[in-house]
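In: using only what follows, build the 3D model:
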Amino acid sequence: MTAPTSATDVNQPSLQPAAPTGRRISLPVLLLIIAGALALTSIVRLITGANGITNVSQMSTALQLAVPIGLAGLGGLWAERAGVVNIGLEGMLILGTWFGAWAGFQWGPWTGVLMGIVGGALGGLLHAIVTITFNVNHIVSGVAINILALGATRYLAPLAFEGHQGGSAKQSPPVESLGHFTVPGLSSALESLNDQHWFFVSDIAGLLGGLVTDVSWLTLIAVALIPASWYILWRTPFGLRLRSCGENPIAAESLGVNVYKYKYLAVIISGGLAGLGGVFLSIVANPFYLEGQTSGRGYIGLAAMIFGNWMPGGLAIGAGLFGYTDSLNLRGGSANVHALLLLGALLLVAGAIWLAIRKKYVKAAITVVVGALVFAWYATTDDVPNQVVSATPYVVTLVVLALSAQRLRMPRANGMPYRKGQGK
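Out: Sure thing, here's the model as predicted:
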C-alpha cells in the first residue's frame, strides 16, 4: 500500500479502518428485532400476569442502573478503538465514586461531577503511561489499576470522611442531589397507558415512561454521550485518526498521525467517562460514597462494549439489557425472573428455528433441548430462589457474550504493543 503524497492527509482511503467481518445489522432490521423482542415480552406478561416486567417504575430503575454500566463501556470503547485494552475500568469507576463524593459533599454536586471525571481520568493517565510509554501488558496494567484504586480509596476514605457528620471509614457524608426532572403531561399519560396492561402498547408506554419520569440531569448527559461519541469517532477527522491507531498504527504513523498522542487522549477520555459513571453511583444512585458500591459494573460495562461489537449503539443496547436484569433485584425480583424464564424458553425456541433455517441442525437441536429445560423449570415452579435473582445480571452477561461471540470483530491492533518508528 503506497502512502499518499501528503504525510498529514489522513483522509485517504488507506487510513480507513478495515470493515468488520460478517454481516452488519442495519438500523431497520435492528429496530424490527427490538420490536419483536418487546412483543414477545408482552405475550409473556399477558400469560404470566407479571405486569411488573414492563411497568414505568421497572424501566426507570433499569435506566438508572444502566447508566454507570454504559459509561464504563463507553470508556472502554474509546480506549479500545485506539488500540488499548482497558481492563482497569472497574478501578476508574471506583476512583470516580470516591473523588465525586469527596468533592461533592464539600463544594456541591456539580463540583463532585467534575472531580469524579478528573479522578477517573487520572486512572486513565496512569494506564496510558504504563501501557503506551512502557509497553506493559494491557491486562496486567488494568488489573493492577483495579487493585490500586481499591486500596487507595480504602486508605483515603477514613482520612477524608471520618469526623464529618454522616461520614465513616467506609462511607462519605451525604452529597446534595443534582436534581431530577419529569416531562409534565407526557409522563402521566404514559403511566396511565401502561396501567391499562394492553398488549404491546402498554409495554411501549412503560419503556418510554421510564425515559421521561424522575430522570437525573446526569442521566440526560450520559445518554447524550452515546450519539456524541459516535459522531466524534465516525464522522470527524479526529475520530478517523484515533480509530486508525487501533487498526493499523504503523500505517497511521506513515501518514503523519502522532499515534502516541491519540492513544493517550483516548485512554484519558476513557478514564474520564468511567469516572463519570462512578460519580453517578455516588451522587445519583446513592447520595454518598460507599465502599464496594461499584459491584463489578466496570467489568459488566466491558461486557456491554463487547456485546455491542465496539459500537456505541450496540453498547447502549447491551447496557440497557444488563441494567434491566439488574433492576429485577430491586422490584419484585423473584416473580419477574420466574416470568422471564418463559421468555427465555421462547427466545431459545426462536433461536433454534433460525439455526435450523441456516442448516445448523446440531446447534438447533442443542438450543431446543436447553429451551425445553428452561420451560420445564418455569412450568414446575412458582418462583425462583433469591440467589438466582441476585445472579441474573451476571448469568445474562455470560450468556449474551457466548451467543454474540461469533459476530464480533475488535479493532485489529487492539492490545498490541506499539513503538514509534517500528514500521521503518
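In: every contact and neighbour count from this point should use C-alpha atoms.
Out: OK.
In: and the helices in the stretch 151-300 of the chain?
Out: Listed in chain order, the helices of the stretch 151-300 of the chain (DSSP state H, counting those that start in this stretch) span 186-195, 201-212, 217-235, 237-247, 249-254, 259-279, 297-307.
In: compare those helices and give me the one nearest residue 94.
Out: Residue 94 lies closest to helix 259-279 among those, at 6.1 Å (CA to CA).
In: buried ones in the closest one?
Out: By 16 or more other CA atoms under 10 Å, the buried positions in helix 259-279 come out as 259-260, 262-279.
In: can you count the residues close to residue 120?
Out: One way to gauge burial is a neighbour count; for residue 120, by other CA atoms under 10 Å, it gives 36.
In: let me know whether it touches residue 272 as I believe.
Out: Yes. Using CA atoms under 8 Å, residue 120 is in contact with residue 272, at 4.7 Å.
In: now the common contact residues for the two.
Out: Any residue near both residue 120 and residue 272 by CA atoms under 8 Å, 6 or more residues apart in numbering counts here, and that gives residue 92.
In: which of the helices of the stretch 151-300 of the chain is buried the deepest?
Out: Among these, the stretch with the highest mean neighbour count (mean count of other CA atoms under 10 Å) is helix 259-279, at a mean of 30.
In: let me know the next secondary structure element after the helix or strand containing residue 340.
Out: Counting by DSSP states H and E, the element that carries residue 340 is helix 333-357. Stepping forward along the backbone from helix 333-357, the first helix or strand reached (DSSP H and E) is helix 361-379.
In: outside of whatever helix or strand comes next after that next one, which residues touch it?
Out: With elements assigned by DSSP H and E, the helix or strand that comes after helix 361-379 is helix 386-404. Identification of contacts with helix 386-404 by CA under 8 Å, 6+ apart yields 300, 303-304, 306-307, 322-323, 325-326, 328-329, 333-334, 337.
In: now the other sequence, so there's something to compare against:
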Amino acid sequence: MLLAIEDIKHVFASLKAKGAFAILSGAFLTKVAAFLGSLILVRIMSKSEYGVLGYMENLYTYACLFAGYGLNNAVYRYLVLKETEAEKKGIFDYVVSQGTKFNIVYVAVLSLLAFLFPHSEEFSTAHLLLPLMLLALPLQFLSDTCSFSLRGLFRNRAFAFTAVLTVVLVWGAKAAGATLSGLEGVAASWPIAYCVVAFVLLLYFRNNIFSSVPAIAPEKEERRGIRSYSLQYMVTNSLWALFLQNDLLMISLLTGDASAVADYKVAFAIPSVIAILSSSVGIFVAPYFIKQENDKAWVWSNYKKTFIGTAVLVGGAAILVCLVAEPVVGFFYGEQYLNIVPLMNLLLVTAFVTNGLRYTTANLLAAMGKIRVNMFVSFSGMVCQIVLNFILIPLFGVYGAAYTSIMVYSFMAIAVFVPFVMMYRAH
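Out: Predicted coordinates:
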C-alpha cells in the first residue's frame, strides 16, 4: 500500500516537473477568463450591439479556420522532430513568413467580400466593422504560432502563461473598447490587442528563444510535406468545427422551433467544458509521442496509459456533472432551462465518447503525422451526422440530435481506434 502511494507521489511529482499541471491550470484559467469576459461584455453592451458582435464573431471564427493555410498546426509537430536549434528556427521562420504572406492576401479578399456582402439591415454595421475586425486575423495567427511553438519546444509553463495572458489581454481590450465606444470600440480593440500580443511574443522568441541562432531553412521536399500536413490538418479542423453548427442548423430547419435551438445550445454548453481535460492531456503528451513515433512499442505502451487515464478523468467529470446537473443549470441559466437537464445528461454521454474515447486516439494520430485518417473519419462522421439527423430529429425532436451525436461519435471513436491498433500494436 505504501509502495503504491509512493508510486503515485512519484508520478505526480514527475508530471508537475514537466509542466502538466501548468497546462491544465492554463486551460482552466483561459476558459474562466473568456467566460468572465463574455459576462462583462453582456453587461456593458446593449442587446442589439451584442447580437451584431455575435454575428461578426461567428464569421470571424469561420475565417480563422483557414488562416495561414493551417501552417501553425505544423509548427507544433516539426519543431519536436528537429534536433538542432538552427533547424527549429528555420521551421519557425518558414511558418511565420509563409503564413503571414498567405494571410495578407486572404484578409484582403475577405475584407472586400465582407464589405460587399448584402448583410441584413440589422447587421449593416458589419460592412465596415467586420473588415476592421479581420485585421486581427494575421496577428492572431502569429500569436498562435508562437504559442504552439512554445509547446513544441517543451516550454510548458511559458505556453500556459502565454495562453492565459493572451485571453486576459484580448478580453480586457474588448471590455475597454465596449466601455469607450460600444460596438465600434470592440471591433477596433481586437486587432490592437493581438498586435500587442504578437509583438511581445515575436520579440520574446527573437531575444530569448532563438537569439544568435542562424536559421537552417527546411529543404524543398520538407516544405512540401509541411504544406501537405497543414492542409490536411486545416480541412480536418474545419470539418470538426462544423459538427455543432450542423446540429443547430438542422434542429432549426427540421423543427422550426427557436426554443429547441436555445435548449440544445444551453444543454451543450456545460458538457463542452469537459473538453478542457482531454485537450490538456493531449497538449501535454503529444510532443513525447512525436519524439518517439518510430518506436511502436513505446507508442503502444504509453498510448494505453494515456487512453485509460483520459477516459477515467473525463468519465469521472461527466458523472460528477450529471449528479449536480439540476442545481448547476438552475444557478447559471435560471429555472426556465431546467427542462434541459435530461438533454444535457445525454450530451454528457456524447462528451464522454468524443473527449474520453475518441480524442486521445485522434489527437495522437494527428501529432504523429497520420492526420489523413482523421480527415477521412471526420468527413465520414459528418455524412452520418447529416443522414441520421434527417431521420431522428423529426421523430424525437431536439433529442434526436443528441442520439445522433452519441452514435456518430461512437463510430468515429472506433474508426480512429482500429487503424491506430493496426499501425502500432503489431510491433
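In: drop the TM-score for these two in here.
Out: Structural agreement between the overlaid chains, expressed as a TM-score with TM-score structural alignment, normalised by the length of structure 1, amounts to 0.34; 234 aligned residues with a CA RMSD of 6.9 Å.
In: how about the helices of the stretch 151-300 of structure 1 in TSV, adding distance to residue 403 of structure 1?
Out: Shown next, in TSV, are the helices of the stretch 151-300 of structure 1 (distance: least, CA to CA, whole Å):
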stretch	distance to residue 403 of structure 1
helix 186-195	32
helix 201-212	25
helix 217-235	24
helix 237-247	25
helix 249-254	31
helix 259-279	26
helix 297-307	9
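In: to residue 127 of structure 1, which of these lies closest?
Out: Ranking the helices of the stretch 151-300 of structure 1 by proximity to residue 127 of structure 1 (CA to CA) places helix 259-279 first, at 7.4 Å.
In: angle of that closest one against helix 297-307?
Out: Here helix 259-279 of structure 1 points in a direction 120 degrees away from that of helix 297-307 (axes from the mean of the first three to the mean of the last three CA atoms, to 10 degrees).
In: re the thing from before, name the helices or strands packed onto the helix holding residue 340 of structure 1?
Out: helix 27-48, helix 361-379, helix 386-404 (3 or more CA pairs under 8 Å, 6 or more residues apart in numbering; DSSP states H and E).
In: please repeat the previous calculation with a cut-off of 10 Å.
Out: Applying 3 or more CA pairs under 10 Å, 6 or more residues apart in numbering; DSSP states H and E, one finds that helix 333-357 of structure 1 makes contact with helix 27-48, helix 312-327, helix 361-379, helix 386-404.
In: tilt between that helix and helix 361-379?
Out: 160 degrees.
In: and the angle for helix 333-357 of structure 1 with helix 27-48?
Out: Using the same axes, to 10 degrees: helix 333-357 of structure 1 against helix 27-48 is 130 degrees.
In: in helix 333-357 of structure 1, what's buried?
Out: Neighbour-count burial for helix 333-357 of structure 1, counted by 16+ other CA under 10 Å, picks out 333-353, 355.
In: cool, and stretch 315-325 of structure 2?
Out: Residues of stretch 315-325 of structure 2 classed as buried under the neighbour-count rule (16+ other CA under 10 Å) are 315, 317, 318, 321, 322, 325.
In: which helices and strands does the helix or strand hosting the first one pack with?
Out: Using DSSP H and E, residue 315 of structure 2 falls within helix 296-323. When contacts are defined as 3+ CA pairs under 10 Å, 6+ apart, helix 296-323 of structure 2 packs onto helix 258-273, helix 275-291, helix 325-333, helix 341-351, helix 359-367, helix 398-424.
In: next, the buried residues of the third one.
Out: It refers to helix 325-333 of structure 2. Using 16+ other CA under 10 Å as the burial criterion, the residues of helix 325-333 of structure 2 that qualify are 325, 326, 328, 329.
In: residues making contact with the host helix or strand of residue 58 of structure 2?
Out: Secondary structure assigned from DSSP H and E places residue 58 of structure 2 in helix 47-64. For helix 47-64 of structure 2, the surrounding residues in contact (CA atoms under 10 Å, 6 or more residues apart in numbering) are 38, 41-45, 67, 70, 106-107, 110, 114, 122-126, 129-131, 133-134, 136-138, 140-141, 178, 182-184, 186-187, 234, 238, 241-242.
In: as TSV, the contacts of helix 386-404 of structure 1 with distance to residue 61 of structure 1 would be great.
Out: Rendered in TSV, the data for the contacts of helix 386-404 of structure 1 read as follows (distance: CA to CA, whole Å):
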residue	distance to residue 61 of structure 1
300	17
303	20
304	18
306	23
307	22
322	12
323	8
325	10
326	9
328	9
329	10
333	12
334	16
337	15
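In: ok, which pair from those is furthest apart?
Out: Spatial extent of the contacts of helix 386-404 of structure 1 (CA to CA) is set by the pair 306 and 334 at 28.6 Å.
In: returning to what we had before: reformat the buried residues of helix 325-333 of structure 2 as JSON lines; add distance to residue 159 of structure 2.
Out: As requested, the buried residues of helix 325-333 of structure 2 are exported to JSON lines (distance: CA to CA, whole Å):
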{"residue": "325", "distance to residue 159 of structure 2": "33"}
{"residue": "326", "distance to residue 159 of structure 2": "36"}
{"residue": "328", "distance to residue 159 of structure 2": "31"}
{"residue": "329", "distance to residue 159 of structure 2": "33"}
